[in-house]
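>>> Structure for this input, please:
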Amino acid sequence: MYIVPTPIGNLLDITYRAINILKKVDYIITENIKHTSILLKKFSIVNVLLSLNICNEHKKTKKYVNMLQSGSNIALVSKAGTPVVNDPGYLLIKESYYQKIRIVPLPGACAAITALSASGFKTHQFCYEGFLPNKHTACEKKLFSLYNETRTIILYESPKRLIKTMKLIKKIMGENRKVTIFKEITKKWENIQHGTVKKVLSTIKNEVAWKKGEITLVINGSNPIKPNIISKKAFKIFHILEKIMQKSTAIKITAKICGFNKNILYNTIIKKNIT
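Got it, this is the predicted structure:
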């Protein structure tokens, strides 16, 4: 089975080897038949397309493994980019290894890696987190868990949630944390914004264009500094204040009284709530 990356926007980004494989295999398994058909038509490729998506992955995996065991050569593609990276196919590959079927990965397009290379942040160590949780509380906890992450962080995000997510990053990681946001990377309407969270948020929040398209968000890693130790006295003051006012206001007042940075105090309190 061949794992074949396809373009994430510009169809000319496909490799000669990928085209050759897609022409020669017996079947092409794809996340989106309609989308892949456009790619095949562009390069005059005629082949049989089979479906594999999040809805039928468990059901179809055994069928496709049987086809591979019978001697068929199959190419696995996603809607765009490198298969399995935030897309279906993991179960098929796992089962194929179990059945001793040869797996042949091809290099090619991947939005996360393409964005990382142009982020302006360190690339020798990074972590890929995919999409953040949909629910606000879970999203907040996830971002807090990444607060002290020293590696460059790569996320995918929906354009509908982008502004909300950026505001959460500002709240939890601070307005001076640097980010690079990529909209429709490699496509005609590609747009890249780089700078502090405050600056980038100010640029995109009123731009209608940022409400559409595919978004890749790269966050600069945290500087490894010694954490401020919050005293028991500070927590005591905070707990008294939060009974008579909003938590955010209580944090600001406590931080001012005790001489702490309000973001550090906020993150410490959130962590205690998590654990």
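
>>> When you work out contacts or count neighbours from here on, use the C-alpha atoms and nothing else.
Will do.

>>> neighbouring contacts of the strand or helix carrying Glu95?
Per DSSP states H and E: Glu95 is located in helix 90-98. Residues outside helix 90-98 that contact it (CA atoms under 8 Å, 6 or more residues apart in numbering) are 57-58, 61-62, 64-65, 84, 102-103.

>>> Name only those of those that count as buried.
Neighbour-count burial (16 or more other CA atoms under 10 Å) is assigned, among the contacts of helix 90-98, to 57, 61, 64-65, 84.

>>> Show the residue spans covered by the helices in the stretch 51-200 of the chain.
Counting by DSSP state H, counting those that start in this stretch, one finds helices in the stretch 51-200 of the chain at the ranges 57-69, 90-98, 111-117, 136-145, 162-173, 197-204.

>>> In JSON lines: these, plus distance to Lys256.
Conversion of the helices of the stretch 51-200 of the chain to JSON lines gives the following (distance: least, CA to CA, whole Å):
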{"stretch": "helix 57-69", "distance to Lys256": "54"}
{"stretch": "helix 90-98", "distance to Lys256": "50"}
{"stretch": "helix 111-117", "distance to Lys256": "38"}
{"stretch": "helix 136-145", "distance to Lys256": "22"}
{"stretch": "helix 162-173", "distance to Lys256": "17"}
{"stretch": "helix 197-204", "distance to Lys256": "22"}
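
>>> Out of those helices, which gets nearest to Tyr2?
When the helices of the stretch 51-200 of the chain are ranked by distance to Tyr2, counting by CA to CA, first place goes to helix 90-98 at 10.0 Å.

>>> what inclination does that closest one have with respect to helix 57-69?
Orientation check (axes from the mean of the first three to the mean of the last three CA atoms, to 10 degrees): helix 90-98 against helix 57-69 gives 30 degrees.

>>> and helix 90-98, how far out from the chain's middle?
A distance of 23 Å separates the centroid of the chain from that of helix 90-98, by CA atoms, centre = their mean, to the nearest Å.

>>> Then stretch 132-146?
When C-alpha coordinates are averaged (CA atoms, centre = their mean), stretch 132-146 and its chain have centres 13 Å apart.

>>> Could you pull out the buried residues of that stretch?
Neighbour counts over stretch 132-146 (16+ other CA under 10 Å) mark 132, 139-141, 143-144, 146 as buried.

>>> To compare against the first, here's the next sequence to fold:
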Amino acid sequence: MADFGAQNVSAGTLYVVATPIGNLEDISARALRVLTEVSLIAAEDTRHSQRLLQHFGISTPLQACHEHNERDQGGRFIARLLAGDDVALISDAGTPLISDPGFHLVRQARVAGVRVVPVPGACALVAALSAAGLPSDRFIFEGFLPAKAAARCARLESIKEEPRTLIFYEAPHRLLESLRDMGKIFGADRLAVLGRELTKTFETLKGLPLGELSDWVAADANQQRGECVLLVAGWQAPEGESAVTAEALRVLDLLLEDLPVKRAAAVAAEITGARKNVLYQIALERKG
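Have a look, this model is predicted:
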């Protein structure tokens, strides 16, 4: 793996600055200071960010850095950084690069030896996870699911048996479709939490099994508006007979006709790949 370039001590610093996802009080004092002191702010949407800066009385110049120009225009920001100017990177809301532009600029900066400094703050996925009541010690972030149904279902199938808490961003006009596909693939009883309009006036945190959550969203058009985070409980391995395939049970039953319980379970496990201790418990129940 190629190393990033050695740090260029004469270059400026690229600050990756988190901004509020809704409530403006969530911006940090450090973020405000950095945005005031840098020479230039690279913003996802300059019109949107200008309103934020005006609110806090910040007059630092803005230039666009969005998904359509980031690869081509990133060089102009690198040129400013190599000339010794400090630059701040912000997205429309939350932490840059988390399902937002910025990756290419940060990578270019590191390759050029520019110091990159995170200024942490609001992030919708972390905010939702912190209040969802789902396991937070291990989780995966899947970003936005594919817009087309076939591709979306294929992605969901690929993580159907992922044991960690699953986190998705979803566009409001696709929220109901995604919930229905999740219920179909993960099972209607799998617990999920919808985080909508977090930190804003109409903030919602609703936890229900996927089937019920889908019905709840379908019945209230207001829940199909705004910024959405979906969290889904991780897959749990079934226990008892439901954890064993029908073929494994058939083999076990045949072996029990001629072998002691312990031996029958061991041989069935070797043949089918099922867990021996589970087969042993089932065999005891069969004989009992």
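
>>> Confirm for me that Ser99 of structure 2 is in contact with Gly143.
Yes - between Ser99 of structure 2 and Gly143 there is a contact at 6.1 Å, judged by CA atoms under 8 Å.

>>> Of the two, which one has the most company?
Neighbours were counted for Ser99 of structure 2 and for Gly143 using other CA atoms under 10 Å; Gly143 has more, 17 against 14.

>>> what sits against the corresponding residue of structure 1 for the more buried one?
The equivalent of Gly143 of structure 2 in structure 1 is Gly130 (alignment by TM-score structural alignment). Taking CA under 8 Å, 6+ apart as the contact definition, Gly130 of structure 1 lies against 86, 154-156.

>>> let's go with 10 Å and repeat that
Taking CA atoms under 10 Å, 6 or more residues apart in numbering as the definition of contact, the neighbours of Gly130 of structure 1 are 85-86, 112, 153-157, 216-217.

>>> Turn the residues you listed into JSON lines, including distance to Ser51 of structure 1.
What follows is the contacts of Gly130 of structure 1, written out as JSON lines (distance: CA to CA, whole Å):
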{"residue": "Val85", "distance to Ser51 of structure 1": "17"}
{"residue": "Asn86", "distance to Ser51 of structure 1": "17"}
{"residue": "Ala112", "distance to Ser51 of structure 1": "24"}
{"residue": "Ile153", "distance to Ser51 of structure 1": "32"}
{"residue": "Ile154", "distance to Ser51 of structure 1": "28"}
{"residue": "Leu155", "distance to Ser51 of structure 1": "26"}
{"residue": "Tyr156", "distance to Ser51 of structure 1": "24"}
{"residue": "Glu157", "distance to Ser51 of structure 1": "25"}
{"residue": "Thr216", "distance to Ser51 of structure 1": "26"}
{"residue": "Leu217", "distance to Ser51 of structure 1": "29"}
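
>>> from the residues you listed, which is closest to Ile237 of structure 1?
Ile153 (34.5 Å).

>>> That closest one touches Leu146, doesn't it?
Yes - in this structure Ile153 of structure 1 lies within contact range of Leu146 using CA atoms under 10 Å: 8.2 Å.

>>> overlap in contacts of those two?
Both Ile153 of structure 1 and Leu146 are contacted by 127, 129, 219, 221-222, under the criterion CA under 10 Å, 6+ apart.

>>> From the residues you listed, which land in strands?
127, 129, 219 (DSSP state E).

>>> show me what contacts the residue nearest the centre of structure 2?
Per CA atoms, centre = their mean, the C-alpha nearest to the average position across structure 2 is that of Phe141, at 2.3 Å. Taking CA under 10 Å, 6+ apart as the contact definition, Phe141 of structure 2 lies against 98-99, 125-126, 164-169, 231.

>>> For ChimeraX, what selects the buried ones among those residues?
Buried residues within the contacts of Phe141 of structure 2, by 16+ other CA under 10 Å, are selected in ChimeraX with:
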select :125,164,165,166,167,168,169,231
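
>>> In TSV, list the contacts of Phe141 of structure 2 along with distance to Phe202 of structure 2.
Below are these laid out as TSV (distance: CA to CA, whole Å):
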residue	distance to Phe202 of structure 2
Ile98	23
Ser99	23
Leu125	17
Val126	19
Arg164	29
Thr165	25
Leu166	24
Ile167	21
Phe168	20
Tyr169	18
Leu231	19
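
>>> can you tell me which of the contacts of Phe141 of structure 2 are in strands?
Among the contacts of Phe141 of structure 2, the subset assigned to strands under DSSP E consists of 165-169, 231.

>>> Generate TSV for the residues you listed, with distance to Leu191 of structure 2 as supplementary columns.
As requested, those are arranged in TSV below (distance: CA to CA, whole Å):
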residue	distance to Leu191 of structure 2
Thr165	10
Leu166	11
Ile167	12
Phe168	14
Tyr169	17
Leu231	9
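
>>> Pull the most distant pair out of those.
Pairwise distances across those (CA to CA) peak at 13.6 Å, for the pair Thr165 and Tyr169.

>>> any common contacting residues for the two?
Common contacts of Thr165 of structure 2 and Tyr169, defined by CA under 10 Å, 6+ apart, comprise 141, 231.

>>> quick one on the thing from earlier: residues that sit against both of Ser99 and Gly143 of structure 2, list them.
Here Ser99 of structure 2 and Gly143 have Tyr169 as joint contacts, going by CA under 10 Å, 6+ apart.

>>> For the helix or strand containing Ala234 of structure 1, buried residues please.
When elements are assigned from DSSP H and E, Ala234 of structure 1 belongs to helix 232-241. Of all the residues in helix 232-241 of structure 1, those buried under the rule 16+ other CA under 10 Å are 234-235, 237-238, 241.
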